[in-house]
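# 3D, please:
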Amino acid sequence: MPRFAANLTMMYNEHGFLDRFAAAARDGFNAVEFLFPYEFRAGELKARLDAHGLTQVLFNAPPGDWSGGERGLASLPGREDEFRRSIDTALEYVRVLGNRKLHVMAGLLAGDQPGQPGDKQRKAQRDVYLNNLAYAARAAQAEQITIVIEPINTRDMPGYFLNRQDDAQAICAEVGAPNLKVQFDCYHCQIVEGDLATKLKRDMAGIGHIQVAGVPERHEPDIGELNYPYLFDLIDALGYDGYIGCEYRPRAGTTAGLGWLKPYLGAGR
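Coordinates of the predicted model:
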């Protein structure tokens, strides 16, 4: 049976961030993920996890200047030292919070016209990306951590460097690190490519984490064009044993929208 983690960045926005741990636990979640922990001390977050019997599943390495529009550092030429420091910072939090997976964001495409870089610039970024991912994987291996990379749709994040599942899998294969895998976000994949079931069957061995949301509005996974009960059964049948992150924006109150989750409550306890 699938196991689900509440994404505390998107869910439970009715509460202050530190109070979202308790809210998720009350609703039956036993695991959480979020984008970034760095506004808080790692020990403070760990205390919330422990107080409510929650497992930390995933968070993102520092993405650069998020408020200034940056969306990751890994593919950005000239930022390699900053990228390495960001991995060091992320692993300091991992050691306290206990998650075994860390998402590393690629960053935005560069070029004279946003979203339309030349082939030379794209190749330069790809070379930097591969080298940085190899560094991150080596650093994480010592901590027994899996690095994951995520294709993101360009409707929600225009100009993002990595958009397709096959490209992400090819990058992981080229780097060749056993602890580098792909984060399969069903919402992003449906918008960019569709054909999710075929891609899950094709790529499951290289998938390190899965996330869900309804398409196209990114609400609960029982709303929209995807048949999630079918996909959940398929994911189970394919042997995926990780958590599925609920990275969606509730239509109204988070708790009120959790009817879809009731058949799965208790999985993983």
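# from here on, contacts and neighbour counts on C-alpha atoms
Noted.
# Break down the stretch 101-250 of the chain into its helices, ranges please.
Applying DSSP state H, counting those that start in this stretch to the stretch 101-250 of the chain gives helices spanning 119-141, 165-175, 186-192, 196-203, 228-237.
# relative to its centroid, which residue of the protein is most remote?
Asp112 (29.1 Å; C-alpha atoms, centre = their mean).
# my guess is Met105 contacts Trp66, does it?
No - taking C-alpha atoms under 8 Å as the definition, Met105 is not a contact partner of Trp66, at 11.3 Å.
# So those two - more neighbours on which side?
Met105 (26 against 10; other C-alpha atoms under 10 Å).
# Can you tell me, leaving aside adjacent residues, what's nearest to Thr255?
Asp27 (6.8 Å; C-alpha to C-alpha, 6 or more residues apart in numbering).
# Relative to Ala213, how far out is the one you found?
According to C-alpha to C-alpha, to the nearest Å, Asp27 and Ala213 sit 18 Å apart.
# Could you also give me the structure for this second sequence? I'd like to compare it with the first:
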Amino acid sequence: MPRFAANLSMLYNEHDFLDRFAAAARDGFKGVEYLFPYAFAASDLAARLADNGLQQVLFNAPPGDWDRGERGTACLPGRESEFREGFLRALEYAEALDCPRIHVMAGLMPAGSSKDELRATYVGNVGWAAEQAAKAGRQVLLEPINTRDMPGFFLNYQEEAHAIVQGVGAKNLQVQFDLYHCQIMEGDLAAKIRKYLPTGRVGHFQIAGVPERHEPDIGEINHPYLFGVIDEVEAQCGWQGWIGCEYRPRRGAVPGGTSDGLGWLRALRLSGLAG
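Coordinates of the predicted model:
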């Protein structure tokens, strides 16, 4: 049965960040994820998790200078030391928060560069990260991201990500399968779930409605059907991951905006398709 985690970077924006943990717990979430923890002391975040009976399921390693538009450094030649320093910091937070997964953003390709030119740097960095994470009992995730929301991002397709994971060969290196990004770039979501989930290379799912990135009960994706596919396949292969709710509520940052938009999740719980 799929388990859903609230993405606190996008949900509950009517609250200050540290108050979003309690808001998610009130709506029945048992897990949370978000982009980055580094603006807060790990002890403060751990206390919010404990106070609200929540599990931290995912966050991102440092992405470079986010405010200036950087979206990861893993593929960038000459930034290897910065990448490694940032990843070690992520491991410290993962230990403090008992978080099993760290997403490593690939980064935007420099102007005039090609994927072939950047691939060796990327593979070397994620391989090193997987080695360090293995020592700490953590998983490293790679996420293909669509070129409409993030033009120039290095990693865009499920097949690309799975090929890199296979090539590196680390058991704790996995793919973050975002159905929103995959629908925009590729489609054929049910077939891809059936293809990739049994391989053991899928570490996490994320969802949002397409095209507006709102709740998953509007747009062109039949999410209840896909949740059924995930439920069916996970029962066969023993997958025990989470589905991150990484969408922008239609009502935005207004009181009750996120909670009012959770009718889709309440319906899944009643049908037995949500844990």
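# quick revisit: and Asp27 and Ala213 of the first structure? which has more neighbours close in?
Ala213 (25 against 16).
# The second structure: strands as residue ranges?
Taking DSSP state E as the criterion, the second structure carries its strands at 4-7, 31-33, 55-60, 101-103, 139-142, 173-178, 202-207, 243-245.
# For Arg269 of the second structure, which of those strands is the nearest?
Proximity to Arg269 of the second structure (C-alpha to C-alpha) singles out strand 4-7 among the strands of the second structure, at 10.5 Å.
# Start and end of stretch 52-62 of the first structure, how far apart?
26 Å.
# just stretch 178-188 of the first structure next, same as before
End-to-end distance for stretch 178-188 of the first structure: 24 Å, by C-alpha to C-alpha.
# now stretch 87-105 of the first structure
Start to finish, the residues bounding stretch 87-105 of the first structure are 11 Å apart (C-alpha to C-alpha).
# So which bits of it are buried?
Using 16 or more other C-alpha atoms under 10 Å as the burial criterion, the residues of stretch 87-105 of the first structure that qualify are 87-88, 90-91, 93-94, 97-105.
# Over to stretch 111-123 of the second structure?
For stretch 111-123 of the second structure, the neighbour count (16+ other C-alpha under 10 Å) marks 118-119, 121-123 as buried.
# Can you add distance to Gln236 of the second structure and give those residues back as JSON lines?
Output for these, formatted as JSON lines (distance: C-alpha to C-alpha, whole Å):
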{"residue": "Leu118", "distance to Gln236 of the second structure": "37"}
{"residue": "Arg119", "distance to Gln236 of the second structure": "34"}
{"residue": "Thr121", "distance to Gln236 of the second structure": "36"}
{"residue": "Tyr122", "distance to Gln236 of the second structure": "33"}
{"residue": "Val123", "distance to Gln236 of the second structure": "31"}
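# residues in contact with His103 of the second structure?
58-61, 140-143, 176 (C-alpha atoms under 8 Å, 6 or more residues apart in numbering).
# Highest mean neighbour count out of the helices of the stretch 101-250 of the first structure?
helix 186-192 (a mean of 20; mean count of other C-alpha atoms under 10 Å).
# What count of nearby residues applies to Leu54 of the first structure?
Around Leu54 of the first structure there are 19 residues (other C-alpha under 10 Å).
# so it touches Glu33, yeah?
No - with contacts defined as C-alpha under 8 Å, Leu54 of the first structure does not count as touching Glu33, sitting 10.1 Å away.
# overlap in contacts of these two?
What both Leu54 of the first structure and Glu33 touch, as defined by C-alpha under 8 Å, 6+ apart, is an empty set.
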